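[1] A predicted structure for the sequence below; I have some questions about it.
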Amino acid sequence: MATDYILFVHGVNTRDERETPKFAESLIKGLNQELGQDRTSNIVYIPLYWGDANLNAENRLRKQLQASPLWKDMWFRDFREQQLLQFAGDAALYISRHLGYKVVKRLKEDAIARIQDPQPGDCLHLVTHSWGTVILFDVLFAGRWNNPDAPGHKDVMAIRDAIFGLAGNDKNPLQGMPLASLHTMGSPVAIFSLTNVSSDADDSEELASTVPSTHDITPRLKELLKSLYERRGQKKLPWRNYIHPGDPIAYPLDELMSSLVDQDEQYIDFEDLLSHDRKLLDIISIPLRQTVVALLQGGKAHGSYWESDRVVKEIASFFKPAVAREVVSSK
């Protein structure tokens, strides 16, 4: 029987505490209960935990802020010290490669090492949350890792070599583990896509052609999607984007992904989905949804995907016999 590997990549909790090494346990438990013995393959869960990689730098900055005589006068101190500092701090340090190198190393050692030698029929499913989506896309597709002198370069190239449709160290891109589905939860990719822009419409064509963004994920993502499309017998890659309306980090991605990498809607079977029942969400009145009160509860919404029945059922549907399993054997 073939094996489905499900890689979970967490993001930033945006609540009082960071994610723990057991961050995916609720979702994994839900998947096992939903599937029971009714599955088409062996399933191997691979949670990638990187949440403690930035603790020292974060704690150091927090102490420096608290040392200011003005800090006690600041509004929303808890929000500033926890949610905002975690999200913005991880973003800044990851982009600067301080945190990026640590995360890349863990991804290679803890996750990629387990999918190095795929057997016929094996495939990979990606489940990413929040900033974890940005991290994974950056590692797989961004040009900033191409410099051989960049910290983490060798690990990134090894990670790309392990995925079908990508090439790192000049390896054949048509080898490696093929993706079978992609699931993004509370994703800020829409915001991060602004770093892909090489120039504004008012900039000269010469500038646009000579100053590409090193954070641009689109060229390699297009190559991957095209390779998977051909390998899957001209069938689209399923991509589900889960959104809680009260999550300030989550954005719809359908139109964005179409404009960036799939203008002809040829390669991606994309769908934005609410992560919770609409009737339950409608309990919150429309005026209240736009207030600061709702925003301050956004951290709870942002972390809710791991326990969402709707997320569980949608992901589990890809492993049930009732759904055609569109996987091409690994070679």
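    Nice, thanks for sending it over.
[2] drop to CA atoms for contacts and neighbour counts, all remaining ones
    Will do.
[3] so which helix or strand takes in the residue nearest in space to the middle of the chain?
    For the chain, the residue sitting closest to the mean C-alpha position, by C-alpha atoms, centre = their mean, is Thr133 at 1.6 Å. Using DSSP states H and E, the element containing Thr133 is helix 131-141.
[4] got the angle between the helix or strand just after that helix and helix 131-141?
    Note on helix 131-141: by DSSP H and E, the next helix or strand toward the C-terminus is helix 153-161. On the basis of axes from the mean of the first three to the mean of the last three C-alpha atoms, to 10 degrees, helix 153-161 is oriented at 90 degrees to helix 131-141.
[5] Helices of the stretch 201-331 of the chain, residue ranges please.
    Assigned by DSSP state H, counting those that start in this stretch, the helices in the stretch 201-331 of the chain fall at 205-210, 218-231, 254-261, 278-281, 286-289, 292-296, 298-302, 309-316.
[6] helices or strands up against the third one?
    Yep, that's helix 254-261 we're talking about. Using 3 or more C-alpha pairs under 8 Å, 6 or more residues apart in numbering; DSSP states H and E, the elements in contact with helix 254-261 are helix 218-231, strand 268-274.
[7] Of all the ones you listed, which one is nearest Ser193?
    Among the helices and strands packed on helix 254-261, helix 218-231 comes nearest to Ser193, with 9.5 Å by C-alpha to C-alpha.
[8] Comparison target below:
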Amino acid sequence: MPKDYVLYIHGVNTREERESPNYADELITLVAEQTDGLGLEVVPLPLYWGDVNRAEEERLLSRFRASKIWNKMWFRGFRELQMLQFAGDAALYISRYIGSKVVKTLREQAIEGVNGQPGFNQLEPGDRLHLVTHSMGTVILFDVLFAARWDQPDIPAYREAQEIRNAIFGLEPHTDLGVRLASIHTMGSPVAIFSLMNVVSGPDQERGVAELSWEQRVRVATHDVTPQLQKLLANLGGRLPWLNYIHPGDPVAYPLDPLIFDLVDGERRHLEVEDILATRNDLFGSVIDLAFDQTEFALLNGGTAHNSYFSNPGVAAHIAGAVKAAARQG
């Protein structure tokens, strides 16, 4: 029987504590409640990279605290925890050193198995993959799968990045091997902001040219995901469902429609993108109740909204719906 692998990858926790390795447990349980008894074999694969950056950020924090004026700064708790974790994780991942450590961590978990469950080394014909990414985890996973910076054989983690890509059907260099991607689910994702890394400066920008040429991407824009993402979508054929969950009180979440089509040069025939506004209690429609009243929202408490997706039955309903739809299509 074909398996449906649901791969979870967390982002940055904007509350006081970092994500724990069991961050996805509640959402996994909610999805299982809606898929059990249907004759489906759903295999959750939660990946965890949250402790990779800890030492570097703690070292930086110790330097801040050594400042003579640090104790006079406002919002020290916010600066030391939420702000440092979010901005710090983003900056560190972009670096080759920490980025490579994250890629190696993801490879070990995804390919060799997570918590004793069979990993991608147990793939069989007909198996399907559903990606569920949160926050910075979207940026990280897209970077590993599509960015040109992992195409250079002389960089750290090149081999690990290629092994991850080889596990996905439609990705180069072995486009006919691996598990087929069946759906994408992004929760509280800032991937729209990171698309600014592809913007061209100078006269081209003034004329409205927002992307580099293919040759320029290969030589210069090593963080650009456009070429490889385009190829994957073309190789998959059909239309890939992409659900982007947004809580209006989540300061990290941004809409993807129509922006995401800019990342694939306006190609719409291979993507079915929907931004799901998480505000009310219609669990089976296009909006989701995340039990958070926007009138009580304050910016410094935005972490409540940003981390609420993992405990919401509506999000789970949509993920389970995508799994069931993929199984029906075969």
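    Structure's in. What do you need? A quick note: this is a predicted structure, and the numbers were derived from the prediction, not measured.
[9] After superposition, what's the TM-score here?
    Here the TM-score for the pair of chains, by TM-score structural alignment, normalised by the length of structure 2, is 0.88; 310 aligned residues with a C-alpha RMSD of 2.2 Å.
[10] what stretch of structure 2 does the helix holding Thr133 of structure 1 fall on?
    Residues 136-146 of structure 2 are where helix 131-141 of structure 1 lands when matched by TM-score structural alignment.
[11] Now do the same for the residue nearest to Met136 of structure 2 when sequence neighbours are not counted: helix, strand or coil?
    Spatial nearest neighbour of Met136 of structure 2, excluding adjacent residues (C-alpha to C-alpha, 6 or more residues apart in numbering): Gly11 at 4.2 Å. The assignment at Gly11 of structure 2 comes out as coil when based on DSSP: H, G, I helix; E, B strand; the rest coil.
[12] Help me confirm that Gly11 of structure 2 comes into contact with Leu141.
    No - here Gly11 of structure 2 does not reach Leu141: they are 10.1 Å apart, not a contact under C-alpha atoms under 8 Å.
[13] quick one, which of these two is more surrounded?
    Higher neighbour count among Gly11 of structure 2 and Leu141: Gly11, with 27 against 17, using other C-alpha atoms under 10 Å.
[14] What separation do you get for the equivalent of Gly266 of structure 2 over in structure 1 and Leu27 of structure 1?
    Using TM-score structural alignment as the criterion, Gly266 of structure 2 maps onto Gln263 of structure 1. From Gln263 of structure 1 across to Leu27 of structure 1, the span is 33 Å (C-alpha to C-alpha, to the nearest Å).
[15] Looking at those two, which is more packed in?
    Ranked by neighbour count (other C-alpha under 10 Å), Gln263 of structure 1 and Leu27 place Leu27 first, with 19 against 12.
[16] For the more buried one, give its distance to Val312 of structure 1.
    With the distance defined as C-alpha to C-alpha, Leu27 of structure 1 ends up 7 Å from Val312 of structure 1.
[17] Show me the helices in the stretch 1-150 of structure 1, by range?
    For the stretch 1-150 of structure 1, the helices defined by DSSP H, counting those that start in this stretch cover 25-35, 55-66, 77-79, 85-95, 98-106, 131-141.
[18] what does the first one contact?
    Contact partners of helix 25-35 of structure 1, identified using C-alpha atoms under 8 Å, 6 or more residues apart in numbering, comprise 45, 306-309, 312-313, 315-316, 319-320.
[19] can you tell me the mean distance of the match of helix 131-141 of structure 1 from structure 1 after alignment?
    Compared with structure 1 after the fit, stretch 136-146 of structure 2 shows a mean deviation of 0.3 Å (mean C-alpha distance after the TM-score superposition for structure 1).
[20] how far is that stretch from where the chain is centred?
    Centroid separation between stretch 136-146 of structure 2 and its chain, computed with C-alpha atoms, centre = their mean, to the nearest Å, is 6 Å.
[21] buried sites along it?
    Buried positions in stretch 136-146 of structure 2, judged by neighbour count with 16 or more other C-alpha atoms under 10 Å: 136-146.
[22] what comes into contact with that stretch?
    When contacts are defined by C-alpha under 8 Å, 6+ apart, stretch 136-146 of structure 2 is touched by residues 9-12, 90, 93, 103, 133, 150, 161, 164-165, 186, 189-191, 194, 223-229.
[23] Now which residue in structure 2 aligns to His244 of structure 1?
    Superposed on structure 2 with TM-score structural alignment, His244 of structure 1 falls opposite His247.
[24] on that earlier part again, reformat the helices and strands packed on helix 254-261 of structure 1 as JSON lines; add distance to Arg18 of structure 1.
    Listed next are these as JSON lines, based on distance: least, C-alpha to C-alpha, whole Å:
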{"stretch": "helix 218-231", "distance to Arg18 of structure 1": "30"}
{"stretch": "strand 268-274", "distance to Arg18 of structure 1": "24"}
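[25] Map Leu225 of structure 1 across to structure 2 for me.
    Match for Leu225 of structure 1 (TM-score structural alignment): Leu233.
[26] Pretty sure its match sits against His270.
    Yes - the criterion here is C-alpha under 8 Å, and Leu233 of structure 2 meets it with His270 at 5.9 Å.
[27] Quickly list what's touching both of these two.
    With C-alpha under 8 Å, 6+ apart as the test, Leu233 of structure 2 and His270 both reach Leu240.
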